[in-house]
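Asks: Quick one, fold the following:
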Amino acid sequence: MSCFSCFATSKKIINGVHPTTSPEEVNDTGNRNIKARNFTYRELASCTRNFHPNCLLGEGGFGRVYKGFLEPSSQNIAVKQLDRTGFQGNKEFLVEVLMLSLLDHPNLVDLIGYCSDGQQRLLVYEFMSNGSLDNHLFDLDPEDSHMNWKTRMKIGVGAAKGMEYLHNTANPPVIYRDMKSSNILLDEDYNPKLSDFGLAKLGPLGGDVHVSTRVMGTYGYCAPEYIKTGHLTAKSDVYSFGIFLLELITGRRAIDTSKLKKDQILVDWVQPMLKDKRRYKELLDPVLQEDDHPKTNELNQGIAIAALCVSEEPMVRPIMTEVVRALSSISIDL
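Replies: Predicted coordinates:
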């Protein structure tokens, strides 16, 4: 029995974790497989030179991420200090601790530990030297290096494998619910890892076909039926993956308010071109040099996969195993 299947009853703990529950209480729920280390705030302050600005890797609505150095293992780490007034509250913090402690795959970020010290909430991850994917796709200066087609497809395959693991191998299955470029972290070789599991949900069990939940996620990536009904399925994740794949191919954000109003929403902008294979080349990121353009069949297959994933009708969308197989065939040809 896997450590995740022995936590099958954790639907009431993970999906319905009480907002006031502490990580220490979670560790006392009877599950002995949680591998994340419980750090003190003082330990993490020491690792990050008291959260020195020179150690700051990035920040967003969730808080700030700092680079740290863990003694005595001499390991580089990333420390996410959650903003207590921001979106990611205690529930999301606990869900992430539980999820990443119980899941294990090369394309999921490793959670080393956490800190719940007073009002402080921090998460400690393995350090990913190339940061998040969005920093390599969007708002680049002309002198910045651009990811080539081969690297983009490598990232697409790896991210798809991470999602396939969540949907098909984890028991019970997990719906990620927050697939987007900023949540894909890259190591020194541009191998991708899914991160930020605060919104993840355990998938339906038995005869259930969906999980009913409050609509959460990032605008531009959420599946239309999930927005309308609150019914969450694995196919909701597939839609989000399709948007992510379109970002990889086009170099455009899911939502870009700097564009003309009619072109701001990526999935709407691509629709006319998705319906005409002769226009597929118009979707290719213009920063790609001509000698780095994919072969016609590679581009056609990549766009066809993305188009199926973002289908309005969930039943038309492929499952992630099919997405992995199709994207892998492109990578093999490169």
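Asks: rest of the way, CA atoms for contacts and neighbours
Replies: Fine.
Asks: ok, which stretches of the stretch 1-150 of the chain are strands?
Replies: Using DSSP state E, counting those that start in this stretch, the strands found in the stretch 1-150 of the chain span residues 37-38, 56-60, 63-70, 75-82, 111-117, 120-126.
Asks: Another sequence for comparison is provided below:
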Amino acid sequence: MNLSIVLFWIIAISIHIVGVVSKTKAPDVSALNVMYSSLNSPSQLSGWGSSGGDPCGDSWEGIQCSGTSVTEIHLSDFGLSGSMGYQLSNLVSVTYFDLSKNNLNGDIPYQLPPNAVHVDLSENSFTGSVPYSISQMGDLNFLNLAHNQLSNQLSDMFGKLPKLKSLDLSYNSISGTLPQSFNKLSSLTTLHLQENQFKGSINVLADLPLDDLNVANNQFTGWIPATLEDINNLETVGNSWSTGPAPPPPPGTAAANKKSNKDKSSNKSSSISGLVIAGIAMGVLVLIAILIALISRRSPPSHYLDEDTNPHRSFTPLTSQELTKGLHNGDDRKSINSDTSVDIKALQNASSGLIRPPPPFDPVQAFSDSQFASRLNSRRSTSVRAISYSLVDLQAATANFSTARLLGEGTIGRVYKAKYGDGKVLAVKKIDSSVFEGRRKEEFSEVVAIISKLRHTNLTEVVGFCSEQGHNMLLYQYFMNGSLHEFLHMSDDFSKPLTWNTRVRIALGTARALEYLHEVCSPSIIHMNIKSSNILLDTDLNPRISDYGLATFYKNRREVPGVGYDAPECKKGSSYTMKSDIYSVGVVMLELLTGRMPFDSSKARAEQSLVWWATPQLHDIDALDKMVDPALRGLYPPKSVSRFADIISLCVQSEPEFRPPSSEVVQALVTLVQRSSMNVRDDLGSSRRVDDYDY
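Replies: Sure thing, here's the model as predicted:
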């Protein structure tokens, strides 16, 4: 009997113990307990606690498990503050670790989950250095530390990360040169280093398999390696690149081997060509001597050729294929074959050694930003990238260009919405036929060939064109959010206003697009019609500039390029310059600041012109506070607004020479973001007040 009772209690206790045993490994629980306390015990993390608990069994917020191990932590955009604790190295099974878009601060913990594949700590307020422990994370595939306040130099920590494909360190204050171990990142395809303080050369990147590289707005010097020229997405502006002849690449690099092979091939080819040319020259001299001897027997000795000799007479072939190749570049040089008459000048040049094969292409040749971008574009394609659409198809897609499909009307034509059966939607710009009066027929296709090759994240892509029966149309990406003009001036009381951070982001993106057109494209492209209705907004409210590259059609189209947006010097289209574009961007930024139209005839005369009314008040703190768009309901940082106003005042100066170039406008806006600790990718659906910081 007593034995039965003992067995009963043993079984009961065992069942109880099994029932209370956690489904999560103890080290994982301990690490998450420390993290919760370090994050200031946030209430939004349901299920979490500072002591004990069962993350896997009780489904803690943002935690995913496999068996008894925590494998993924998804805590992006939870409004978290504080730090992540000191026990992250316990999370040995975590492969996905995302705490981006929060308010975390202090140093990034020395040790992160050691076997993580995906780490995203971007858009926080971390300071200090990039932790060296990353060097031990051999499985790391994705690392994003962008939009923080990291500083100091990068340690030489990348030698053992063969699986790393994407690295983003942009929008920090990291300095120094790029570590040599970067050249060990054999899988790296995406590298973003923009908006830091890196210096020195980028030669260490020359042999990486990159297809997306952004090193803009640093302090890099030297030359852009020619091996990077075929990268699909490349941004290099805002550095101090050298423009003189580049030195040879270091021995042992891919570029050096490539050049060496080219040189060997060239030397071999040159040797062969030299022998051939020498032989030909001797043959030519012999032939000429024979001809002279023959002619001298038939004519007076004072003439080499009889004036009546037929200049188109055929001669026996005198050259080989090598010489023919050597002659193909000159306009006045003719290939010599049995069906072509002898070009005496070419023969004389050949005999004197003036005709040589073209020199081999030097892969280490240096280019300026504009030259590099131009060469890159020309190498990628010399044909029109946009698709040709038939007039019949566009008539069907736009309901025969009905008013119901009309999206807007601009300076040179109307824009219609085109809808297709497969769900595709495009915007069709139908250019007025009067624009082409007195112009060459080829002018439209020439413009299409140029603008269809332009690519930038803040440009509206030209995807097609139509030129039939006197109709000339351009097809663009369609954005449901419409234009900035609609957001600022046509929203109803139920629409959510653009937050302050979003407005700054729109200004920055617009300036970046202009920087690309002005300073990267070669030759430079003047937009000439910058206005809020030509700034479209994508699903994330990023700006996309349209109508670029059409300045030739605006010229002499009207006296004033755009009411309210025109710089004082713009009496007519021909006086429009890049600095006039800067003025127009300044007016757009005034719209973002005040919510007012550039010109409003319904207001008192002194307030009708936005620039005239606003400019005198841009440096008056009290007046500036009253100028801010009421739709923001006071949810903005005063110091950020003041800095924004300073940038505007530079752009809208009456004298063009005092306005900054587009790259300086970009840098000023970037500095504004950094000094205000703004998150330029804030929650687009809500407004919140941004704390001010003293600097």
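Asks: Ok, which of the strands of the stretch 1-150 of structure 1 comes nearest K277 of structure 1?
Replies: Among these, the nearest to K277 of structure 1 by CA to CA is strand 56-60 (37.9 Å).
Asks: Can you lay out the strands of the stretch 1-150 of structure 1 as CSV showing distance to A159 of structure 1 and mean neighbour count?
Replies: Listed next are the strands of the stretch 1-150 of structure 1 as CSV, based on distance: least, CA to CA, whole Å; neighbours: other CA atoms under 10 Å:
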stretch, distance to A159 of structure 1, mean neighbour count
strand 37-38, 26, 15
strand 56-60, 22, 14
strand 63-70, 22, 20
strand 75-82, 20, 21
strand 111-117, 17, 21
strand 120-126, 17, 21
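Asks: do you know which of those strands lies nearest Q271 of structure 1?
Replies: That would be strand 56-60 among those, by CA to CA, at 30.4 Å.
Asks: Mean deviation, the closest one versus structure 2?
Replies: Superposing on structure 2 and averaging over aligned pairs (mean CA distance after the TM-score superposition for structure 1), strand 56-60 of structure 1 comes out at 3.5 Å.
Asks: Let me see the ranges of the helices in the stretch 101-250 of structure 1.
Replies: For the stretch 101-250 of structure 1, applying DSSP state H, counting those that start in this stretch gives helices covering 134-137, 149-164, 224-229, 234-250.
Asks: What about S270 of structure 2, how many residues nearby?
Replies: Counted with other CA atoms under 10 Å, residues neighbouring S270 of structure 2 total 17.
Asks: Roughly how far does it sit from G410 of structure 2?
Replies: 58 Å (CA to CA, to the nearest Å).
Asks: Over to H527 of structure 2?
Replies: Separation of H527 of structure 2 from G410 of structure 2 (CA to CA) stands at 14 Å.
Asks: repeat for A623 of structure 2
Replies: 34 Å.
Asks: and stretch 128-136 of structure 1, which residues are buried?
Replies: Across stretch 128-136 of structure 1, burial judged by 16 or more other CA atoms under 10 Å covers M128, S129, N130, G131, S132, L133, D134, H136.
Asks: Same check on stretch 265-276 of structure 1?
Replies: The neighbour-count check on stretch 265-276 of structure 1 (16+ other CA under 10 Å) flags I265, L266, V267, V270, L274 as buried.
Asks: try stretch 436-449 of structure 2
Replies: F444, V447, V448, A449.
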